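# Have a look at this fold, sequence not included:
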């Protein structure tokens, strides 16, 4: 693992937006796959000791991923991701909202915009997360930053293992 790779997490509270940029020492096609295939997402997206379980995922415009983050005690926190735009290997956008186990969404969610680029074997992922509700963003921000940072560390380990294969 390279320790000099870029990681930036910036919050613009007035705009209700989080900006995340992270570099990985991996091929862009592989990085794209770990963000867009359920069997790979479930291996890294949950911060330990939580695990991710995808009930179903249809990665196409208008498609959804319905999944849960499951605690060591077995408590599930469900979410729906609805894909709104996909440009293969370079960009996808989705709407993310917490839900119950029957796919009934909470009132507010967030719009995610993922951009992928590669230069000299380093893939940069730039993510913009716009929250519909300032209060929702405020209530989850600290935990989100810690959890997402841990998830990206999981991803770096997974990419290193997959790159060796």
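Received it, and whenever you're ready, just let me know what you need. The structure presented is a predicted model; accordingly, all values stated were derived computationally and were not measured.

# Every contact and neighbour count from this point should use C-alpha atoms.
Will do.

# And the strands in the chain?
7-12, 17-24, 51-57, 64-70, 76-87, 91-99, 110-119, 122-131 (DSSP state E).

# Can you name the residues in contact with the longest one?
Put plainly, it is strand 76-87. 59-70, 91-101, 103, 105 (C-alpha atoms under 8 Å, 6 or more residues apart in numbering).

# Kindly report the same for the second one.
Applying C-alpha under 8 Å, 6+ apart, the external contacts of strand 17-24 come out as 5-12, 31, 122-131, 156.

# and the angle for that strand with strand 122-131?
Put simply, strand 17-24 runs at 160 degrees to strand 122-131, going by axes from the mean of the first three to the mean of the last three C-alpha atoms, to 10 degrees.

# How far does strand 17-24 sit from its chain's centre?
10 Å (C-alpha atoms, centre = their mean, to the nearest Å).

# Compute the inter-axis angle for that strand and strand 7-12.
Relative orientation of strand 17-24 versus strand 7-12 (the same axes, to 10 degrees): 170 degrees.

# and the closest residue to residue 115 other than its chain neighbours, how many neighbours?
Distances taken as C-alpha to C-alpha, 6 or more residues apart in numbering put residue 91 closest to residue 115, at 4.6 Å, once the chain neighbours are dropped. Per other C-alpha atoms under 10 Å, the neighbour tally for residue 91 reads 17.

# Would you mind finding the longest helix in this structure?
Looking across the chain with DSSP state H, the single longest helix is helix 134-164.

# How about it, which residues are buried there?
137, 145, 147-152, 154-156, 159 (16 or more other C-alpha atoms under 10 Å).

# what's the farthest-apart pair in the residues you listed?
137 and 159 (29.3 Å; C-alpha to C-alpha).

# Second structure for comparison follows:
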């Protein structure tokens, strides 16, 4: 089944930003929950065939999400998100970085500030994510690492999860 859902992936090298817009066949509250509850994030937040596991999550301003994307062979890629500002079902801002299993930030890999906005689009929800990097070098590095393909594959996993939730 192929839907004509909006997907935009825009690179702005002047502002060092990625803008990702993605439409989902669900209402805004459900999409908000999928982005902000670890038991739902663990079901979709990694491109296939990777899976996600949460080590700890405290979704509040000043809180965090410490998680790993796990390959089928068991290799783990850790991330650490710090939540800055939250306006429930409208938006949140966060700092996102690569880390180790102990939650120590990897300073050798790019970190970024994320603004994730949830918008009604008829019966669907649109999520707009603006990711701001500290430098053009950092932006180019994540693009080279396959950020667009990874986001596309990850958001398709959310589509699949929504099919099971919306039944």
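Received it, and whenever you're ready, just let me know what you need. Computed from a predicted model, the values in this text were never measured in an experiment.

# which residue lines up with the residue nearest to residue 115 of the first structure in the second structure?
Aligned counterpart of residue 91 of the first structure in the second structure: residue 91 (TM-score structural alignment).

# Return the residues in contact with that match.
Contacts of residue 91 of the second structure by C-alpha under 8 Å, 6+ apart are 115-118.

# Just list the residues touching residue 16 of the first structure, thanks.
130-134, 137.

# Recalculate using a threshold of 7 Å.
The contact partners of residue 16 of the first structure, by C-alpha atoms under 7 Å, 6 or more residues apart in numbering, come to 130-131, 134, 137.

# same question, residue 50 of the second structure
Residue 50 of the second structure neighbours (C-alpha under 7 Å, 6+ apart): 69-72.

# Kindly recompute the last result at 6 Å.
Residues counted as contacts of residue 50 of the second structure (C-alpha atoms under 6 Å, 6 or more residues apart in numbering) are 70-71.

# Would you mind measuring from it to residue 150 of the second structure?
10 Å (C-alpha to C-alpha, to the nearest Å).

# Residue 147 of the first structure pairs with which position in the second structure?
Under TM-score structural alignment, residue 147 of the first structure pairs with residue 150 in the second structure.

# Can you tell me the closest non-neighbouring residue to its match?
residue 47 (5.5 Å).

# Does that neighbour touch residue 154 like I think?
Yes: judged on C-alpha atoms under 6 Å, residue 47 of the second structure makes contact with residue 154 at a distance of 4.2 Å.

# sorry, back to before: pipe the strands of the first structure into a markdown table and attach distance to residue 36 of the first structure per row.
Shown next, in a markdown table, are the strands of the first structure (distance: least, C-alpha to C-alpha, whole Å):
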| stretch | distance to residue 36 of the first structure |
| --- | --- |
| strand 7-12 | 21 |
| strand 17-24 | 16 |
| strand 51-57 | 9 |
| strand 64-70 | 10 |
| strand 76-87 | 10 |
| strand 91-99 | 9 |
| strand 110-119 | 11 |
| strand 122-131 | 13 |
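
# which one of these lies closest to residue 40 of the first structure?
strand 51-57 (10.3 Å).

# now for the closest one, which elements pack on it?
strand 64-70 (3 or more C-alpha pairs under 6 Å, 6 or more residues apart in numbering; DSSP states H and E).

# got the contact list for residue 9 of the first structure?
So residue 9 of the first structure contacts 19-20 (C-alpha under 6 Å, 6+ apart).

# sorry, back to before: show me what the longest helix of the first structure is packed against.
Using 3+ C-alpha pairs under 6 Å, 6+ apart: helix 134-164 of the first structure touches helix 38-44.

# quick one: the helix it packs on to the second structure mean distance?
Average distance, helix 38-44 of the first structure versus aligned residues of the second structure after superposition (mean C-alpha distance after the TM-score superposition for the first structure): 0.6 Å.

# Identify each buried residue in that helix, please.
Buried residues in helix 38-44 of the first structure (16+ other C-alpha under 10 Å): 38, 41-44.

# go on, stretch 123-133 of the second structure?
125-133.

# got TSV for those, with distance to residue 27 of the second structure too?
Listed next are those as TSV, based on distance: C-alpha to C-alpha, whole Å:
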residue	distance to residue 27 of the second structure
125	5
126	9
127	11
128	15
129	17
130	21
131	23
132	27
133	30
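
# Cheers, nothing more for now.
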